[in-house]
Structures are given as structure tokens and as C-alpha cells.
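Novice: heads up, no residue letters with this:
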């Protein structure tokens, strides 16, 4: 996810829901809470310009199993 900003409120490019993520804080990016399989990470990189919300990450990870 190359286009991370320092803002904490983001809009998910997949579902357009708002979610909080602070990639520059000690808590880190919301993505760090997930074990994202390589195929899912590659799909996200190929199809989206920024991080996805936790709900979309969960859906994509579960669908890859």
C-alpha cells in the first residue's frame, strides 16, 4: 500500500466505508492486525491504491482459504 497518508481517517477504496488507521503511530497500520496471505496482498496491490478497511481485509482473507 504505497499511498498511505498520515491522516487517521481513511475511506476504503473497495467498500467506501470510513475506517481509522494511523500508519505513522506506534499502533501502526490497521493492516498489521491481520495475517495477509501473499495472494491477497498481491490482489490488493494490483487493484487498489490504498489500504482496505478491516471488514474488506477479513472478507478477502476468508475467501482465499
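Specialist: Good, I have the coordinates. A quick note: this is a predicted structure, and the numbers were derived from the prediction, not measured. Numbers count the residues shown, from 1 in each chain.

Novice: C-alpha from now on. contacts and neighbour counts both.
Specialist: Noted.

Novice: quick one, helices of this protein?
Specialist: For the chain, applying DSSP state H gives helices covering 38-47, 54-64.

Novice: adding another structure so you can compare the two:
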């Protein structure tokens, strides 16, 4: 871990994790879900099920949007 990563982790009130899909570093705010970056992507129950069938961990908003689009294409 370099100095920048160490400083970011120390400054963060939440856990820094890797997106389960793309690997980008994200700040997980599971204890403050409404403030988490993933909460900006409104997913239907079916979209959540589709995503959870392929991934186990947290994801960045960009990946959630892409998977939402993928699901919509499959269902079209």
C-alpha cells in the first residue's frame, strides 16, 4: 500500500474496497446506505436478482448502471 492509499484509508470513515466487477477502489458506506455512491442507481427487484446471480460483493455506480442496461437489453 502506498502513502496515498494509506492516507485515503485513514481519512475515510468507511471501508475502502474494490468493486466486485471492475476492481476500482470505492468507499463502501453500507452503514450509511443512503450516502453510498451505489444508492444513486435505482434498481428493481429483478435487476438486483440478476446482478446478485453473477456477483457477490459491492459495486461502483458505473458498474451497476452497466449491469442494469445489460439486464434491460436481455429482457427486451
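Specialist: Great, that's in hand. The structure presented is a predicted model; accordingly, all values stated were derived computationally and were not measured.

Novice: and the TM-score between them?
Specialist: Superposed pair, TM-score by TM-score structural alignment, normalised by the length of structure 1: 0.66. Supporting alignment: 60 aligned residues with a Cα RMSD of 2.3 Å.

Novice: still on that earlier bit, which of the helices of structure 1 sits most buried?
Specialist: helix 54-64 (a mean of 14; mean count of other Cα atoms under 10 Å).

Novice: which residues of structure 2 does that helix align to?
Specialist: Aligned by TM-score structural alignment, helix 54-64 of structure 1 falls on residues 61-71 of structure 2.

Novice: on that earlier part again, now the helices of structure 1 as a markdown table including distance to residue 31 of structure 1?
Specialist: Shown next, in a markdown table, are these (distance: least, Cα to Cα, whole Å):
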| stretch | distance to residue 31 of structure 1 |
| --- | --- |
| helix 38-47 | 10 |
| helix 54-64 | 7 |
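
Novice: sorry, back to before: mean shift between the match of helix 54-64 of structure 1 and structure 1?
Specialist: In the superposition against structure 1, stretch 61-71 of structure 2 averages 1.3 Å from its aligned positions (mean Cα distance after the TM-score superposition for structure 1).
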